[in-house]
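# Below is the sequence, then the predicted model.
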Amino acid sequence: MAFANSMGGTLYIGVADDGSIAGVENPDMTTQQIANMIRDSIKPDITMFLHYETKEIDRKQIVAVEVQRGTERPYYLAKKGLRPEGVFIRQGTSSVQATDTAIRRRIISGAGFVCGIQNRARNVKTGRILFFILFM
């Protein structure tokens, strides 16, 4: 989710934090489990921004999950909702909770959203637009 809320990235399943290769026993089943978990726990649907690939390193199989930057940001944990506890972004090499400000920025910069505001509300003050966005 943090990758989709930021600039994208790749997750490597079967690789430890120190870079050592542990591998996965059944890459197909692992991919299916990851896909199900993501589909069930992250909103809005992020699955169209994911690409799975099995790779072999040192005779061990890993699963690479390429995550593209999403167009319906911010993405959040369904159980936590659209608030800092449920939204994560990337900062350097870490995933961190988003602030209220970071969440608002992602809502406003969502694909087509700013364009729609500009076309429909040229003479409306920004404060009124933000109020509308936050209380839709």
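Looks like it came in fine. Residues are numbered from 1 along each chain as shown.
# C-alpha only now, for contacts and for neighbours.
Will do.
# any idea which element residue 129 lies in?
Here residue 129 sits within helix 126-134, counting by DSSP states H and E.
# elements contacting the longest helix along the chain?
Identified as the longest helix of the chain according to DSSP state H is helix 27-41. Applying 3 or more CA pairs under 8 Å, 6 or more residues apart in numbering; DSSP states H and E, one finds that helix 27-41 contacts strand 60-67.
# by how many degrees do the strand it packs on and helix 27-41 diverge?
With axes from the mean of the first three to the mean of the last three CA atoms, to 10 degrees applied, the angle from strand 60-67 to helix 27-41 works out at 30 degrees.
# Can you list the residue ranges for helices in the protein?
For the chain, the helices defined by DSSP H occupy 2-5, 27-41, 100-108, 113-120, 126-134.
# If you count neighbours, what's buried in the first one?
Read that as helix 2-5. Neighbour-count burial for helix 2-5, counted by 16 or more other CA atoms under 10 Å, picks out 2-5.
# which one of those is nearest residue 12?
residue 3 (12.9 Å; CA to CA).
# Now do the buried residues in the helix holding residue 129.
Buried, per 16+ other CA under 10 Å, within helix 126-134: nothing.
# can you list contacts of that helix?
Here helix 126-134 makes contact (CA atoms under 8 Å, 6 or more residues apart in numbering) with residue 108.
# alright, now check it against this:
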Amino acid sequence: MRAPGIARAAAAVLAVEAVALLVFAAIEMAGLGAGDAASLPTAIALIVLTLIGAAALAAFAFGTRAGRSWARSGGVVFQVLAIALALGALTLPPIPWAFVLGLGIPAVAGLTLLIASARREGTRREAE
């Protein structure tokens, strides 16, 4: 069965976020290789957790594309956490606007698409 357009758009947002985390992990690894880490175990743990997050987002993207509710639920959790992180960054002087907007806008878009996708799926199932 072909996924509705909203589900495909939500999956695309999740996939782009997964790729962004992979890029961030690569930057972290380059910094680790350059000796920029203050604590080697902490740097390695951060890289591993970033890669786990990227894998989770990729799984949620594939699951959302397939119309799985567990994937939408996991995606919603990630989007809410990203929005909270972006809002928390607003308290830092000076405000890192690139970070806030770069994280917040995709998270709000992803959350909106995931909720719309879930509503569309619920309406479709009620009609059957």
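Okay, I see it. Remember, predicted model here, so these are calculated numbers, not experimental data.
# And the TM-score between these chains?
Once the chains are laid over each other, their TM-score by TM-score structural alignment, normalised by the length of structure 2 reads 0.36; 81 aligned residues with a CA RMSD of 4.7 Å.
# before we move on, the earlier item: got the buried residues of helix 2-5 of structure 1 as CSV, with distance to residue 126 of structure 1 columns?
Output for the buried residues of helix 2-5 of structure 1, formatted as CSV (distance: CA to CA, whole Å):
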residue, distance to residue 126 of structure 1
2, 28
3, 29
4, 27
5, 23
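# Relative to residue 57 of structure 1, which of the residues you listed is nearest.
Of these, the one sitting nearest to residue 57 of structure 1 (CA to CA) turns out to be residue 3, at 23.8 Å.
# which residue is nearest the centroid of structure 2?
residue 17 (4.5 Å; CA atoms, centre = their mean).
# out of everything not next to it in sequence, what's closest to it?
Using CA to CA, 6 or more residues apart in numbering and skipping the chain neighbours, the partner closest in space to residue 17 of structure 2 is residue 57 (7.1 Å).
# who touches the one you found in this structure?
Residues near residue 57 of structure 2 by CA under 8 Å, 6+ apart: 14-15, 17-18, 75, 78.
# Pull out the buried positions in the helix or strand containing it.
Assigning secondary structure by DSSP H and E places residue 57 of structure 2 in helix 40-65. Going by neighbour count (16+ other CA under 10 Å), the buried part of helix 40-65 of structure 2 is 43, 47, 50-51, 53-65.
# swap in stretch 109-126 of structure 2?
Result for stretch 109-126 of structure 2 [16+ other CA under 10 Å]: buried residues 110-111, 113-115, 117-118, 121.
# what does it contact?
For stretch 109-126 of structure 2, contacts defined as CA under 8 Å, 6+ apart pick out 4, 6-7, 9-10, 13-14, 67, 69, 72, 75-76, 79-80.
# most surrounded residue in those?
Using other CA atoms under 10 Å as the neighbour criterion, residue 14 leads those with 31 neighbours.
# who touches that residue in this structure?
Each residue near residue 14 of structure 2 by CA under 8 Å, 6+ apart is listed here: 57-58, 60-61, 75, 110.
# Columns distance to residue 32 of structure 2 on top of these, output as TSV?
Listed next are those as TSV, based on distance: CA to CA, whole Å:
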residue	distance to residue 32 of structure 2
57	24
58	24
60	29
61	29
75	29
110	31
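# Which two among those are spaced furthest apart?
Going by CA to CA, the pair spanning these furthest: 58 and 110, at 13.5 Å.
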